[in-house]
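# model the structure of this input:
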Amino acid sequence: MNNHASKANKPQSNQRFALIALTSLFFMWGFITSLNDILIPHLKAVFDLSYTQAMMIQMCFFGAYFIVSLPAGNLVKKVGFQRGIGIGLMIAAAGCLLFIAAAKAQQYGIFLTALFVLAAGITILQVAANPLVTVMGPTETASSRLTLSQAFNALGTTVAPIIGGTLLFTVAGQYETKAQEAESVIIPYIALAILLVLLAAIFTRISLPTPSNIEEDTTETPSASILKHRHLTLGAIAIFMYVGAEVAIGSLLVNFFGLENIAGLAEMDAAHYVAYYWGGAMVGRFIGAALMQRISAVDSALL
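A predicted model of the protein is given here:
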């Protein structure tokens, strides 16, 4: 009897670890995404950029989501969700390592290329990880489980401005040349590359479920099926507008708080206020996850 209980508990334990590992991915790409809010004012100062030029950082980063999403879906369908996650992590790590070349070459264009490659890897991660979270437990709590995992994404966006601000702005005034200031990004992004490679190694060894309903072939093309669902189309538009506003605000907060007629804050101090901004979003997501669980329970009881 104890042996049966042990065998029953082992799959649950493995699934719990797999869910924790998947949730760590949400934290990781939230951290990397929010780090752009610190990178924008940093590179703006290093290369004497206009605001338009500086915002090319987010243009390249989120442009990868638009360009790579469909190829990422095809890749994941071909190699599987687990291998897709590993590939995404390694591509993201390669993007982090490109920051070394960008800093040494003192070329803003290479920084933008590195950001695009980094975001391409994260796009593959999102395509693979989001569906997996929904099947890591009961179907009726799938939406709340995904919301909870995404709340840890918000935790990453909250922590990143504090850590990034400390690493990039604390000793910024001590650099004698712009070249040295540009090279201050090397150590943080090497550390990120190492973490991403370690995560890739972990995901080669854990057991993940296969969302069979996603892998089934359909007679309809994806575009045709999407257009038939009005609420899905409207939801995609809403997310596009919301994320655009959310990212644009976070990207400019450090420079905004640094204006003399606003707050006149030093860059490192302003970075902490960016953390408050993303922290508010994190609180909202955790509350949303709790409410979704309660709503799911009520719906199940009514059915």
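# rest of the way, CA atoms for contacts and neighbours
OK.
# nearest the geometric middle of the protein, what residue?
Most central in the chain under C-alpha atoms, centre = their mean is W29, positioned 2.6 Å from the mean C-alpha point.
# sticking with that one, tell me its helix or strand.
Here W29, judged by DSSP states H and E, is contained in helix 2-46.
# re the thing from before, look up how far V159 lies from the residue nearest to the centre of the chain.
For W29, the distance to V159 under the criterion C-alpha to C-alpha, to the nearest Å works out to 12 Å.
# one more, so I can put them side by side:
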Amino acid sequence: MNHSNQPEIITADENSSSKKYLLPFILVISLFFLWGMAHNLDSILIPHLKKACNLNNSQSTLIDTSVFLAYFLMAIPAGMILKRFGYKASMITGLLVFACGAFLFVPAANSLSYITFLIALFIIGCGLTILETSANPYAAVLGDPAKSTNRLNLAASFNGLAAMIAPIVGSLFILSGKSYTQEELSAMPDTSRTAYFLEEAAAVKMPYIILGLVLVAIAILFYFSRLPEVKTKSTDGINSIQGSFFGALRHSHLRWAVIAQFFYVGAQVCVTSFFIRMAQQGGGFDEKTAAYYLAIYGFLFTVGRFAGTAMLQFISSNKLLAFYAMASILLCAVAIFGNGAYVVYALGGLGFFMSIMFPTIFGLGIQGIGEDTKPGSSWLIMSIVGGAILPYAMGSLIDHYGDNIQIGYSIPLVCYLIILYFGLKGYKIAHK
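Below you'll find the predicted structure:
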């Protein structure tokens, strides 16, 4: 009998059409949704904690830095956990670490400590790293190897669904709609100013308590579920769960995928981190209306994921990636050089065209690397550090140009050019 702590071992190409993969795949889909909620709530936290903790643009992007630096630092340990304990134990561990970070928001808000918020977000990032290091390749190998990219895009569609729901949750339960200039804050009595900051910070507590409880519940569900521990099969036909961390980089297409993923994640985080501020500054919207436009961005992101998954039935994944990258370049140019609400519409369009980039780059990167799939996945997750570096650079650029949000979008524009190259040439597997 197969018990929950003794997972069934199945090779990735064995019985790939079996219904036994359905429940595991549904459980994995829930993880894509949950880490999508975490990332897209960051887009609410950046303008919100900027007010609550009285920060400038570059300081506010330390929220992104905390989360995505964790991806870089935790990628190798996460890969080791996956290699030693397998997919199921890794996913449970990731859920529980994620929950610990969410619960830490309560003391952070009570003490109005930005450092504590950043520590909480770093812990969340560690949990997300473990989850993504295990769930992405698990979704890829859980069935017919020829359809791994399709499965990743389908699972990631629910990550996109979170991009639509998180801004609505943030607008209803976190954003107050109140904002004051530095002059107005300076004119307030100290007690009133402190009360305002504490009130703004307190708004994050209940959403993150609920998120933490949901994560614990999902972890318990995973523990009592029977999940097959799927092995990859190496190119010489020998079953293996080994692979080499640095040796995986001998695959040139994996190296390019790591580079493309670095710039993709950086671009996406840049776009969403400053979306609300751009809608306020460029479109003239108030804070809550700006958040609903961010939800529209999330809706278009979701539609793009489902549409992209459907289109992959008729077009190769690298060609679709290249087409989406070209469209993103054009829309980003509109955001930089356009005026008024059209700037916000262009950013919304970016949601559609960025939608398939992460799972497609991931799928192309690990394609055909056999026993190096797990270490290769660690490299691709580690490349998410782009989300820690590029938004800070963007915030600094915006501050340098007198809070000009539009000029900052030149950074994601460069990112899309690199992704375009990967979709045209970098994805190709070098045959020796």
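# quick one on the thing from earlier: next SSE after the helix holding W29 of the first structure?
Tracing the chain C-terminally past helix 2-46 of the first structure and defining elements by DSSP H and E, one meets helix 51-54 next.
# which part of the second structure matches the following helix or strand past that next one?
From helix 51-54 of the first structure onward toward the C-terminus, using DSSP H and E, the following helix or strand is helix 56-79. The alignment of helix 56-79 of the first structure onto the second structure (TM-score structural alignment) covers residues 62-85.
# other residues contacting the matching stretch?
The list of residues contacting stretch 62-85 of the second structure from outside it, by C-alpha atoms under 8 Å, 6 or more residues apart in numbering, reads 42, 45-46, 89-90, 118-119, 121-126, 128-130, 133-134, 241-242, 269, 374-375, 377-379, 381-389, 391-392.
# inside helices: which ones of the residues you listed?
Counted as lying in helices by DSSP state H, out of the contacts of stretch 62-85 of the second structure, are 42, 45-46, 89-90, 118-119, 121-126, 128-130, 133-134, 269, 374-375, 377-379, 381-382, 386-389, 391-392.
# which of those are buried?
When those are checked for burial by 16 or more other C-alpha atoms under 10 Å, the buried set is 42, 45-46, 89-90, 118-119, 121-126, 128-130, 133-134, 269, 374-375, 377-379, 381-382, 386-389, 391-392.
# how about the helices in the stretch 251-400 of the second structure?
Taking DSSP state H, counting those that start in this stretch, the helices of the stretch 251-400 of the second structure run over residues 252-273, 275-281, 287-311, 317-337, 341-354, 357-366, 373-382, 386-400.
# what's the residue nearest to the centre of the first structure aligned with over in the second structure?
In the second structure, W29 of the first structure lands on W35 (TM-score structural alignment).
# how far out from the middle of the chain is stretch 161-171 of the second structure?
Using C-alpha atoms, centre = their mean, to the nearest Å, we find the averaged C-alpha position of stretch 161-171 of the second structure to lie 14 Å away from the chain's own average C-alpha position.
# residue range for it in the first structure?
Residues 155-165 of the first structure are where stretch 161-171 of the second structure aligns, with TM-score structural alignment as the criterion.
# mean shift between the matching stretch and the second structure?
On superposition with the second structure, the average gap between stretch 155-165 of the first structure and its aligned counterparts reaches 1.1 Å (mean C-alpha distance after the TM-score superposition for the first structure).
# what does that stretch rub up against?
Stretch 155-165 of the first structure is contacted by residues 26-35, 37-38, 188, 267-268, 271-272, 274-279, 282 when judged by C-alpha under 8 Å, 6+ apart.
# having no further points to raise, I will conclude here.
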